[in-house]
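Enquirer: Starting from these lines, generate the structure:
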Amino acid sequence: MHPRYKMLGVHTIIFLGVFLLIRYVMMQFMSEPTNTWITIIPAVCAWILSPRPHVVQMQSGKQYGLKFLFAKKIYKM
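Expert: Next up, the predicted model:
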């Protein structure tokens, strides 16, 4: 599998996992959830917490990885 597609796949899976987890927790604690808040808040939280795709141009080609918001380390694919 090409590293670019692996990077995007892992990014998407983590984003969806965080989104669904936060949405489930919000549905349990909100007494009368509205569709707007039950979608916007988990989407923003998942966007903040999920890793960002990171591409570095090297002499040997592009190097793909994921970078989390609270970590300086880049996880290479």
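Enquirer: only C-alpha atoms for contact and neighbour calcs from this point on.
Expert: Will do.
Enquirer: the strands in this protein, which residues?
Expert: With DSSP state E as the definition, the chain shows strands at residue ranges 52-58, 61-67, 74-76.
Enquirer: Looking at these, which one is packed in the most?
Expert: When you average the neighbours per residue for each of these (mean count of other CA atoms under 10 Å), strand 61-67 leads with a mean of 17.
Enquirer: That strand - contacts with which helices or strands?
Expert: helix 3-29, strand 52-58, strand 74-76 (3 or more CA pairs under 8 Å, 6 or more residues apart in numbering; DSSP states H and E).
Enquirer: Sequence B follows; please return its structure for comparison with A:
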Amino acid sequence: TRIRAVMSTVQAPLLWVPLKTTSDVSYAPSIRQTIIQTYQESADSYKEEIASLDRCRQDALRGSAGSDIT
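Expert: Coordinates of the predicted model:
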């Protein structure tokens, strides 16, 4: 029982790990360029979808998922 008493009072050290951060980056120009070069299509026809992808990324970064009410 002495071992059990000693083990119950030993605490593991807590480590502080800094949060990761990222800067605001728009993927829209790269996606538009990929659509044009790879599929030889007008990227303008995908404007809403590209904007939606950018919003999803921003929501994930800021933790504000659900801000788009569509």
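Enquirer: Just the TM-score for the two chains, thanks.
Expert: Remark: TM-score between the superposed chains equals 0.39 [TM-score structural alignment, normalised by the length of structure 2]; 43 aligned residues with a CA RMSD of 3.1 Å.
Enquirer: Minimum distance to residue 38 of structure 1: which of the helices and strands packed on strand 61-67 of structure 1 has it?
Expert: helix 3-29 (6.4 Å; CA to CA).
Enquirer: In a markdown table: the strands of structure 1, plus distance to residue 24 of structure 1.
Expert: As requested, the strands of structure 1 are arranged in a markdown table below (distance: least, CA to CA, whole Å):
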| stretch | distance to residue 24 of structure 1 |
| --- | --- |
| strand 52-58 | 23 |
| strand 61-67 | 26 |
| strand 74-76 | 28 |
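Enquirer: Out of those strands, which gets nearest to residue 27 of structure 1?
Expert: Closest approach to residue 27 of structure 1 among the strands of structure 1 (CA to CA): strand 52-58, 26.8 Å.
Enquirer: by contact count, what packs against that closest one?
Expert: For strand 52-58 of structure 1, the elements it packs on are helix 3-29, strand 61-67, judged by 3+ CA pairs under 8 Å, 6+ apart.
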